[in-house]
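Novice: Return atomic coordinates for the entry below.
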Amino acid sequence: MTDKLLNHRAEGPTSAPPLLLGPSLGTSSALWDKVAPELSITHRVVRWDLPGHGGSAADLIGAGATVGDLARLVLALADSLGIERFAYAGVSLGGAVGLHLAVHHPERVDSLAVICSSAHFNGAKPWEERAALVRRVGLAGLAENANARWFTPGFTVPELVRDHRDADPAAYAACCDALAAFDLRERLPEISSPTLLIAGREDPATPPAHLREIADAVPGAALVEIPGASHLAPAQCPEAVLTALRAHFDGGAKRGMEVRREVLGDAHVDRAQARQTPFTARFQDFISRYAWGEIWTDPTLTRRERSMITLTALVAHGHYDELAMHVRAARRNGLTPEEIGAVLLQTAVYCGVPAANSAFAAAQRVLAEETEEEG
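Specialist: This is a model prediction of the structure:
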């Protein structure tokens, strides 16, 4: 053991809330290349490398290491940077470190995201065997099969496979020892930090059931499953991971989603979320953070007033599908059918009679459906 620190990379304003990002076994901080720059807009992001991986010294841990040993190295790194409390996200072994920190050092962890990880890793034997294999023959063979363990067929990130091949065998084996000894299932109910679990639906190493087990045990935890993602979700589906992490770590985004549900209703938002793809994830995040998290939460105008303005703008631009949705929202915000009619009549003067005619038709359809539902 030495007193050296884990190799790390810091991004974002030093005055921003700190967010530590932990890697998976066999990878480096490059695992976060497609996610960290975006997170660093609102956070002081610190990515770290496991011992013997990336730029971290191999002798930071030795044979028989535990996840607790890795957690102590992370705390030493945070201390060296003057970071007392932090948000934390980690993948696989990095996620296990986050769980350990949340259980044993709750005073340090503001919020936690555990990605493609587990509270146990299928028992000690597979990891003991892998550690023995690596100590005997090195990492070349395992690196050749990394794609099958990490990604869905046809997808790869050459830099991460190279990181796997170049890792120090002794340090890698020591990390396997840590995984072999790890089982935090009985301590999960003690976690008090707001916790998000992210599972890759195609992950063979830590299937969604492993994340669901944690979500069921940690009070108030949330679970997100990413379609098409395997074990290294931040590399394979970065937009979906980024959206989930922003919603969890960014208070404005969380409030935005709450307001969005209050105004538009759970059914509409659930449908929008279900249709979300990696292509649309960033747009959905933008809507939640900006439109709902900043504009609709501004107390200068009431929600009733915002509904009237929104109805008018939608009529002016001919967005009648959106208009129907916001007629329902206006009713939820307290407007009566008579008030909605008065708003649409006003649009006839300033937006044109044809536009108001279409708007009345859309609104009448919604209000009739509402009457039928009440009946």
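Novice: From now on I want contacts and neighbour counts done on CA atoms only, so please keep to that.
Specialist: Will do.
Novice: just the strands in this protein please.
Specialist: 8-11, 18-22, 44-48, 86-91, 109-115, 195-200, 222-226 (DSSP state E).
Novice: Minimum distance to residue 347: which of those strands has it?
Specialist: Among the strands of the chain, the nearest to residue 347 by C-alpha to C-alpha is strand 222-226 (41.9 Å).
Novice: which helices and strands does the closest one pack with?
Specialist: Contacts defined by 3 or more C-alpha pairs under 8 Å, 6 or more residues apart in numbering; DSSP states H and E place strand 222-226 against strand 195-200, helix 208-217, helix 238-249.
Novice: Proceed likewise with the subsequent sequence, for comparison:
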Amino acid sequence: MNDKLLHHRAEGPTTAPPLLLGPSLGTSTALWDKVAPELSVTHRVVRWDLPGHGSSPAGLIGPGATVDDLAGLVLGLADSLGIERFAYAGVSLGGAVGLHLAVHHPERVSALAVICSSAHFNGSKPWEERAALVRREGLAQLAESADTRWFTPGFTVPELVADHRNADPEAYAACCDALAAFDLRDRLPEITAPTLLVAGRQDPATPPAHLREIADAVPDAALVELPGASHLAPAQCPEAVLTALRAHLGGSARRGMEVRRQVLGDAHVDRAQARQTPFTARFQDFISRYAWGEIWTDPTLTRRERSMITLTALVAHGHYDELAMHVRAARRNGLTPEEIGAVLLQTAVYCGVPAANSAFATAQRVLAEEDPAEGNG
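Specialist: Coordinates of the predicted model:
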């Protein structure tokens, strides 16, 4: 274990958009057990442990720690993983870290979700008293009351309560020091990342008013209140949290759908959407997010150039139904019939004459449908 880095757990494709998940005080990466695997379908999810919690070294922070110290540790983790820019979601103290990052390191945060958290935590005195208690007596007493602070009556997650009991008292107390000193209210209007606030309506620690305060101050922020949720909403109401996060983090899919329609046409995309089933929904999301939302939006190549490359690749692999669709797309992207013919002629050299022969037949049919004069020219 690297004693200079926060312990973390990474899930999802390394090529997917990065998403960092921050924990609440007293918990571990297990807080996200019912959420992270689903998010990893579309993101490279990295969840981390606070110092002295889970498997993170306790010595990463000490007395008088601040949220800035914790944010620095998160950036160090991201740097070690080669992650320059990331979406971020955090609960309670983890949410405070996200707010700090969005204010002080806006170039690193592409999107922010703050869950059951606050821009301040009811002043310094309660946290100073809790830190003193933990340093004096350990965590047994606080762990006994964890359920009432974290969940609605009758609900518990034993693994998280065990995490609370097993945390390092000195590191836990240092995290309390960080909460005591945290107040970012006057900096909230500076946040530029798209921001989502998620409140648990039954949360006694950071009630909905705290999240509304942030939503009112951060430009264009959205607020979702979850009925039946207390302080650890990802553990108690994972489906509701998933729904909110997916809607907030789906920017590349939305942009991808826009580009997909521009290149392929509304009629084609509408037909594809109409044929979508629960079985194919993830694949359709993958196409919109990855192919259209990330590759086709990359400004390094023009759409004309991308059409030429795509036509060649489809001929090489004999995908003639897809070729027909992309001949139409090439025309939308500004290629003339002569330029399309030149691309297909080049495929005869590098992909083979039979492949090019079939490609010319497909393209001629499509061009004739688009404009009979072109198809016969």
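Novice: What does the TM-score come to for these two?
Specialist: Scored against TM-score structural alignment, normalised by the length of structure 1, the superposed chains reach a TM-score of 0.69; 272 aligned residues with a C-alpha RMSD of 2.3 Å.
Novice: still on that earlier bit, adding mean neighbour count and distance to residue 273 of structure 1, write the strands of structure 1 out as a markdown table.
Specialist: Shown next, in a markdown table, are those (neighbours: other C-alpha atoms under 10 Å; distance: least, C-alpha to C-alpha, whole Å):
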| stretch | mean neighbour count | distance to residue 273 of structure 1 |
| --- | --- | --- |
| strand 8-11 | 17 | 30 |
| strand 18-22 | 27 | 26 |
| strand 44-48 | 24 | 27 |
| strand 86-91 | 25 | 22 |
| strand 109-115 | 26 | 19 |
| strand 195-200 | 27 | 15 |
| strand 222-226 | 20 | 11 |
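Novice: Distance to residue 326 of structure 1 added to those strands, as CSV?
Specialist: CSV is the format used below for the strands of structure 1 (distance: least, C-alpha to C-alpha, whole Å):
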stretch, distance to residue 326 of structure 1
strand 8-11, 40
strand 18-22, 37
strand 44-48, 38
strand 86-91, 36
strand 109-115, 34
strand 195-200, 31
strand 222-226, 28
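Novice: okay, the helices and strands packed on strand 222-226 of structure 1, which one's buried deepest?
Specialist: Most buried of those by mean neighbour count (mean count of other C-alpha atoms under 10 Å) is strand 195-200; its value is a mean of 27.
Novice: the helices in the stretch 201-350 of structure 2, which residues?
Specialist: 208-217, 233-236, 238-249, 251-264, 266-274, 281-286, 303-316, 320-332, 337-350 (DSSP state H, counting those that start in this stretch).
Novice: and the last one, which stretch of structure 1?
Specialist: Aligning helix 337-350 of structure 2 against structure 1 (TM-score structural alignment) gives no matching residues.
Novice: What are the buried residues along that helix?
Specialist: 337, 340-341, 343-345, 347-348 (16 or more other C-alpha atoms under 10 Å).
Novice: Please apply the same query to stretch 29-49 of structure 1.
Specialist: 29-32, 34-36, 38-40, 42-49.
Novice: Can you name the residues in contact with it?
Specialist: Here stretch 29-49 of structure 1 makes contact (C-alpha atoms under 8 Å, 6 or more residues apart in numbering) with 6-24, 28, 54-56, 159-160, 232, 234-235, 238-239, 241-242, 246.
Novice: Can you pull out the residues in contact with the strand or helix carrying residue 368 of structure 2?
Specialist: Under the criterion of DSSP states H and E, residue 368 of structure 2 resides in helix 353-370. With contact meaning C-alpha under 8 Å, 6+ apart, helix 353-370 of structure 2 is reached by 315-316, 318, 320, 323-324, 327-328, 337, 341, 344-345, 347-348, 374-376.
Novice: just to revisit the earlier point, I'd like the helices and strands packed on strand 222-226 of structure 1 laid out as JSON lines, including distance to residue 69 of structure 1.
Specialist: Output for those, formatted as JSON lines (distance: least, C-alpha to C-alpha, whole Å):
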{"stretch": "strand 195-200", "distance to residue 69 of structure 1": "22"}
{"stretch": "helix 208-217", "distance to residue 69 of structure 1": "22"}
{"stretch": "helix 238-249", "distance to residue 69 of structure 1": "26"}
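Novice: For residue 231 of structure 1, give its distance to residue 199 of structure 1.
Specialist: 8 Å (C-alpha to C-alpha, to the nearest Å).
Novice: With residue 179 of structure 1 instead?
Specialist: 19 Å.
Novice: do the same with residue 17 of structure 1
Specialist: 25 Å.
Novice: Please apply the same query to residue 153 of structure 1.
Specialist: 18 Å.
Novice: Equivalent analysis for residue 73 of structure 1, please.
Specialist: Residue 73 of structure 1 is 26 Å from residue 199 of structure 1, by C-alpha to C-alpha.
Novice: Next: residue 374 of structure 1.
Specialist: Residue 374 of structure 1 is 39 Å from residue 199 of structure 1, by C-alpha to C-alpha.
Novice: What of residue 16 of structure 1?
Specialist: 28 Å.
Novice: Same question for residue 207 of structure 1.
Specialist: Taken as C-alpha to C-alpha, the span from residue 207 of structure 1 to residue 199 of structure 1 is 7 Å.
Novice: Look up the residues that both of these two are in contact with.
Specialist: Counting by C-alpha under 8 Å, 6+ apart, the residues touching both residue 207 of structure 1 and residue 199 are residue 116.
Novice: Out of the strands of structure 1, which gets nearest to residue 251 of structure 1?
Specialist: Among the strands of structure 1, strand 109-115 sits nearest to residue 251 of structure 1 (C-alpha to C-alpha), with 11.1 Å.
Novice: compared with structure 2, how much does the closest one deviate?
Specialist: Here strand 109-115 of structure 1, set against structure 2 after superposition, deviates by a mean of 0.4 Å using mean C-alpha distance after the TM-score superposition for structure 1.
Novice: can I assume residue 18 of structure 2 is in contact with residue 86?
Specialist: Yes: Residue 18 of structure 2 is in contact with residue 86 according to C-alpha atoms under 8 Å; the separation is 5.0 Å.
Novice: So for the two, which residues contact both of them?
Specialist: Joint contacts of residue 18 of structure 2 and residue 86 (C-alpha under 8 Å, 6+ apart) do not exist.
Novice: now for the lengthiest helix in structure 1, which elements pack on it?
Specialist: In structure 1, taking DSSP state H as the definition, the longest helix is helix 353-374. When contacts are defined as 3+ C-alpha pairs under 8 Å, 6+ apart, helix 353-374 of structure 1 packs onto helix 303-317, helix 320-332, helix 337-350.
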